[in-house]
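> need coordinates for the following:
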Amino acid sequence: MTVETLPLVSTLGVILAGGRSSRMGVDKSTLQLSGASFLEQAIKRFSELGISNYVISSNRIDGALTDRLPQIGPLGALDALMHRADRLVGVDSIVVVPIDMPLFPADGIKQLCEYGNEKQTSCYYQNHPMPFFIWLDACFAQILTKQIDAGILSVRALLEKLSAKELKYVNDQQRQNSFFNVNTPEQMQQIQSWLQN
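This next block holds a predicted model:
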């Protein structure tokens, strides 16, 4: 599917690939689907949107952004990013996509970016805290630090603190399966069977 390229030079893409993959048994970023790894597919979706500036959050992938604070999930990736000023030059927003949602389409990311950049606000999809878009206003780093210090590590709680807008998901293709998470070999088999039908 071809998606119209957006002028997203000031939006940084973040690929969350730092999970332990304990239930899967292998690093999920290396899983193959339709001839490409999950990581390759995530990078391709950003490329389709004109997002050439991206980081991979992982403690296992060479050159990736590593956590300063271990084992606190997606907020750990955001914390690490906020402490890398070199990666934030010219950046006013970030869009965060987990590695284990391989069916989430580029146009779904596009909707988040278009709304978030136009309104200069954080946003996500109704009933689905991931993927999500963060507008990097002056308060973001402080709010993130307070959440981590309080031990409140859920993405949904962070989005609520940011007064993020909840958007309706509009996508005709793979509507039912876009948000499907692959965490186990059985879920990998399920997703492969969907693509074969």
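> make it CA atoms for all contacts and neighbour counts henceforth
OK.
> helices along this protein, start to end?
38-48, 74-82, 106-119, 140-149, 155-161, 185-196 (DSSP state H).
> what angle sits between the first one and helix 106-119?
Between the axis of helix 38-48 and that of helix 106-119 there is an angle of 50 degrees, by axes from the mean of the first three to the mean of the last three Cα atoms, to 10 degrees.
> which strands or helices does helix 38-48 pack on?
With contacts defined as 3 or more Cα pairs under 8 Å, 6 or more residues apart in numbering; DSSP states H and E, the packing partners of helix 38-48 are helix 106-119.
> could I get the buried residue list for the helix it packs on?
Of all the residues in helix 106-119, those buried under the rule 16 or more other Cα atoms under 10 Å are Ala106, Asp107, Gly108, Ile109, Lys110, Gln111, Leu112, Cys113, Tyr115, Gly116, Asn117.
> what would the residues you listed look like in JSON lines with distance to Pro129?
Listed next are the buried residues of helix 106-119 as JSON lines, based on distance: Cα to Cα, whole Å:
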{"residue": "Ala106", "distance to Pro129": "17"}
{"residue": "Asp107", "distance to Pro129": "17"}
{"residue": "Gly108", "distance to Pro129": "13"}
{"residue": "Ile109", "distance to Pro129": "13"}
{"residue": "Lys110", "distance to Pro129": "16"}
{"residue": "Gln111", "distance to Pro129": "15"}
{"residue": "Leu112", "distance to Pro129": "12"}
{"residue": "Cys113", "distance to Pro129": "15"}
{"residue": "Tyr115", "distance to Pro129": "16"}
{"residue": "Gly116", "distance to Pro129": "15"}
{"residue": "Asn117", "distance to Pro129": "18"}
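> among the helices of the chain, which is nearest Ile99?
Nearest of these to Ile99, taken as Cα to Cα: helix 38-48 at 6.2 Å.
> and this one, so I can compare the two:
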Amino acid sequence: MSDTKPVCVGLILAGGGSTRMGIDKSLLRREQQTMLTFSRSLLSTLGLDTHISGGRQGMADVTPQAGPLGGIYSSLKTLQSDALLVLPVDMPLLTPKLLHQLMDVGERLGVPVCYEDCYLPLYLPVNAGLRNYLDEVFAEGSQQPRSIKKMLSALGGKQLPLSDRQPLINANTPEEWQSAMALLAGGHDQQ
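I've put the predicted structure just below:
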């Protein structure tokens, strides 16, 4: 067994239609930066090269409108890495500390890792098992659900407990966005 740390790449999922928000969520401004810039800075803080799936600036989806799993699948057609740290572009309270914990546990155990009942952000080892699973799910005529939850179950993923769930709030509507911005203005811990 090698003592070499796996090469992990950051992947921001920015391909959703933002229909409930009414505007592109990646362009929403969190303090002085867009959500896309904020997401990049989170991954940069961890020393990760960052790539974007979907949206105007990201890699095109192999299978259009296939949700987060489709973004992951599409990225694997282009990126070369041992692991992905995947986050959605709509989590304005996410912290580097939480992402670092996912990476630490994922690298140690060699399995996909997320937080309990929240499938993104996600540490995802890139291996033959993952590639085979996604190839089957996205095969023409496949009836398998395109679900991160199902993928985690199939690949023996681990869900970590988390007492403070506020950092995992994702803003899909203007009301959710305003609520998250109120928490941020109120000094929500951003470690």
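> circling back: would you format the helices of the first structure as a markdown table with distance to Ile94 of the first structure included?
Formatted as a markdown table, these follow (distance: least, Cα to Cα, whole Å):
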| stretch | distance to Ile94 of the first structure |
| --- | --- |
| helix 38-48 | 12 |
| helix 74-82 | 10 |
| helix 106-119 | 9 |
| helix 140-149 | 11 |
| helix 155-161 | 13 |
| helix 185-196 | 28 |
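> out of those, which is closest to Asp27 of the first structure?
Ranking those by distance to Asp27 of the first structure, with Cα to Cα as the measure, places helix 38-48 first at 9.9 Å.
> give me the neighbour count for the counterpart of Leu42 of the second structure in the first structure.
Leu42 of the second structure maps onto Arg45 of the first structure when the alignment is built from TM-score structural alignment. Counted with other Cα atoms under 10 Å, the neighbours of Arg45 of the first structure add up to 21.
> now do Gln166 of the second structure
Neighbours of Gln166 of the second structure (other Cα under 10 Å): 16.
> one more: Gln32 of the second structure?
8.
> how much space separates the alignment partner in the first structure of it from Gln41 of the first structure?
Alignment note (TM-score structural alignment): Gln32 of the second structure maps to Gly35 of the first structure. Taking Cα to Cα, to the nearest Å as the measure, Gly35 of the first structure falls 10 Å from Gln41 of the first structure.
> could you do Glu160 of the first structure as well?
29 Å.
> settle it for me: which of those two has more neighbours?
Between Glu160 of the first structure and Gln41, Gln41 has the larger neighbour count (other Cα under 10 Å), namely 20 against 13.
> ok, the more buried one touching Pro102?
Yes - the pair Gln41 of the first structure / Pro102 is scored as a contact, 7.1 Å apart, by Cα atoms under 8 Å.
> residues contacting the nearest residue to the match of Leu42 of the second structure once chain neighbours are set aside?
In this structure, Arg45 of the first structure finds its nearest non-sequential neighbour in Ala106, 5.1 Å apart by Cα to Cα, 6 or more residues apart in numbering. The contact partners of Ala106 of the first structure, by Cα atoms under 8 Å, 6 or more residues apart in numbering, come to Val3, Arg45, Phe46, Glu48, Leu49.
> and those residues, which of them are buried?
Neighbour-count burial (16+ other Cα under 10 Å) applied to the contacts of Ala106 of the first structure gives Arg45, Phe46, Glu48, Leu49.
> how about CSV for those, with distance to Pro70 of the first structure added?
Formatted as CSV, those follow (distance: Cα to Cα, whole Å):
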residue, distance to Pro70 of the first structure
Arg45, 28
Phe46, 26
Glu48, 32
Leu49, 31
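> output the residue interval of the first structure matched by the longest strand along the second structure.
For the second structure, the strand with the greatest residue count under DSSP state E is strand 118-125. Counting by TM-score structural alignment, strand 118-125 of the second structure pairs with residues 128-135 of the first structure.
> so what corresponds to Ser147 of the second structure in the first structure?
That one, Ser147 of the second structure, aligns with Ser154 by TM-score structural alignment.
> how about the nearest residue to its match, chain neighbours excluded?
Once flanking residues are discounted, Ser154 of the first structure sits nearest to Leu75: 7.6 Å by Cα to Cα, 6+ apart.
> can you give me how far stretch 71-81 of the second structure is from the chain middle?
Mean-position distance between stretch 71-81 of the second structure and its chain equals 13 Å (Cα atoms, centre = their mean, to the nearest Å).
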